[in-house]
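Chemist: sequence unavailable; structure follows:
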């Protein structure tokens, strides 16, 4: 789904606050519409971890300019995750366009856990290979401002930006 077709920020939040994430970054708030219609198990995991405060203070450890920004590893190394079991893939035909959120995983398609990435640009080579679970509906400029990593280091970021807080809109009051 193209980002342009998504409802504006206020409507998205009012329509379904239970499936809206407010991602607070240093520069501002990013509003994310979760897509339980595409990946119900992944959306449930993201909401559960968000409600536990799991993502608060976690860094964007891998950010590749013109590709994506990855976070969700409490160790900041790219190899960590939550204590929950890995999830089975929920692949769809939904394309990886700018603003789409996908779950990171190892070579095993059924290894997504807590790490996710936000697309900075389209990446058709990811289509059908990773689980899409949401999309940015407001604040993409704040995602664009996340500190980029070195291409020589596969996007590893020195002194990376972090998530200030992440909340389910229904809980934000």
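Modeler: Sure thing, it's come through. Worth saying up front: this structure is predicted, and the values here are computed from it rather than measured.
Chemist: C-alpha from now on. contacts and neighbour counts both.
Modeler: OK.
Chemist: okay, now the nearest residue to residue 19 once chain neighbours are set aside: neighbour count?
Modeler: In space, and not counting its chain neighbours, residue 19 is closest to residue 34: 5.0 Å by Cα to Cα, 6 or more residues apart in numbering. Per other Cα atoms under 10 Å, the neighbour tally for residue 34 reads 28.
Chemist: residue contacts, residue 34?
Modeler: Taking Cα atoms under 8 Å, 6 or more residues apart in numbering as the criterion, residue 34 is in contact with 19, 20, 21, 43, 133, 134, 135.
Chemist: check for me that the fourth one belongs to a helix.
Modeler: To tie it back to what came earlier, the one meant is residue 43. Yes: Residue 43: assigned to a helix according to DSSP: H, G, I helix; E, B strand; the rest coil.
Chemist: assess the claim that it and residue 32 are in contact.
Modeler: No: between residue 43 and residue 32 there is no contact under Cα atoms under 8 Å: 11.4 Å.
Chemist: what about versus this one:
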């Protein structure tokens, strides 16, 4: 009986969100990173990422902050487009409002995708980061939105940034295209 109620409730909620995105990376890294989005863990954030991906907003956005052994950050659809003023990359978001946090008990393992934010836990917007290795100090403090299912070797090849903040100088790697997958 319980399963039938859950099934009916999920059907009444409407169609399920897309299950992932495929990121075509170009630069020092070339290839595809496939991400399974966790709509059951962070439905609001998954909806934002899939909406931006489907509209083409992520196409041409650079990896602006890449810290070796930690993570690669991208997704600034306002200031992070290839060919723009890269000095402001990482300072913007989308034209949508910031999202309230959706913290979970999913750990920040290698390949986990989290939403970037300011010190305010309810400030995630369009930027996200992908973990090179585990970062359990982030657990319960940042929204986990997905995990890499294919393309870790592409992730590992992304051009690293410099200094403590990992700012990428010169020609950064870019998300050439981001498509929603079923």
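Modeler: That came in fine, so what should we check first? Since the model is a prediction, treat every value here as computed from it, not as a measurement.
Chemist: ok, back up a step: out of the contacts of residue 34 of structure 1, which are inside helices?
Modeler: Counted as lying in helices by DSSP state H, out of the contacts of residue 34 of structure 1, are residue 43.
Chemist: ok, so of the contacts of residue 34 of structure 1, who is nearest residue 69 of structure 1?
Modeler: residue 135 (13.2 Å; Cα to Cα).
Chemist: so how far is residue 81 of structure 1 from that closest one?
Modeler: Here the criterion is Cα to Cα, to the nearest Å. By it, residue 135 of structure 1 lies 21 Å from residue 81 of structure 1.
Chemist: those two - which one has more neighbours?
Modeler: residue 135 (27 against 18).
Chemist: map the more buried one onto structure 2.
Modeler: Under the alignment (TM-score structural alignment), residue 135 of structure 1 pairs with residue 147 of structure 2.
Chemist: just say helix, strand or coil for residue 159 of structure 1.
Modeler: From three-state DSSP, the assignment for residue 159 of structure 1 is coil.
Chemist: from residue 58 of structure 1, how far off is it?
Modeler: For residue 159 of structure 1, the distance to residue 58 of structure 1 - Cα to Cα - is 12 Å.
Chemist: which one of these two has more residues nearby?
Modeler: residue 58 (21 against 11).
Chemist: what's the counterpart of that one in structure 2?
Modeler: Mapped onto structure 2 by TM-score structural alignment, residue 58 of structure 1 lines up with residue 61.
Chemist: and for residue 97 of structure 1?
Modeler: Using TM-score structural alignment, residue 97 of structure 1 sits opposite residue 109 in structure 2.
Chemist: what sits closest to its match if chain neighbours are left out?
Modeler: Residue 109 of structure 2's closest residue in space is residue 134 (Cα to Cα, 6+ apart), at 4.1 Å.
Chemist: and that neighbour, what is it in contact with?
Modeler: Contacts of residue 134 of structure 2 (Cα under 8 Å, 6+ apart): 70, 108, 109, 110.
Chemist: in ChimeraX, select just the buried ones from these.
Modeler: Per 16 or more other Cα atoms under 10 Å, the buried members of the contacts of residue 134 of structure 2 correspond to this ChimeraX selection:
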select :108,109,110
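Chemist: follow-up on the earlier one: wait, the match of residue 135 of structure 1 touches residue 107, no?
Modeler: No: using Cα under 8 Å, residue 147 of structure 2 makes no contact with residue 107, being 10.6 Å away.
Chemist: ok, back up a step: narrow the contacts of residue 34 of structure 1 to those that are buried.
Modeler: 19, 20, 21, 43, 133, 134, 135.
Chemist: can you show me the helices along structure 2?
Modeler: Under DSSP H, structure 2 gives helices at 2-12, 43-55, 152-157.
Chemist: list the buried residues for the first one?
Modeler: Using 16+ other Cα under 10 Å as the burial criterion, none of the residues of helix 2-12 of structure 2 qualify.
Chemist: and what of stretch 25-45 of structure 1?
Modeler: Counting neighbours by 16+ other Cα under 10 Å, one finds that the buried residues in stretch 25-45 of structure 1 are 25, 29-35, 38-39, 42-43, 45.
Chemist: for stretch 75-84 of structure 1, same thing?
Modeler: So stretch 75-84 of structure 1, judged by 16+ other Cα under 10 Å, has buried residues 76, 78, 81.
Chemist: okay, how far is it across that stretch, tip to tip?
Modeler: Per Cα to Cα, the first residue of stretch 75-84 of structure 1 is 15 Å away from its last.
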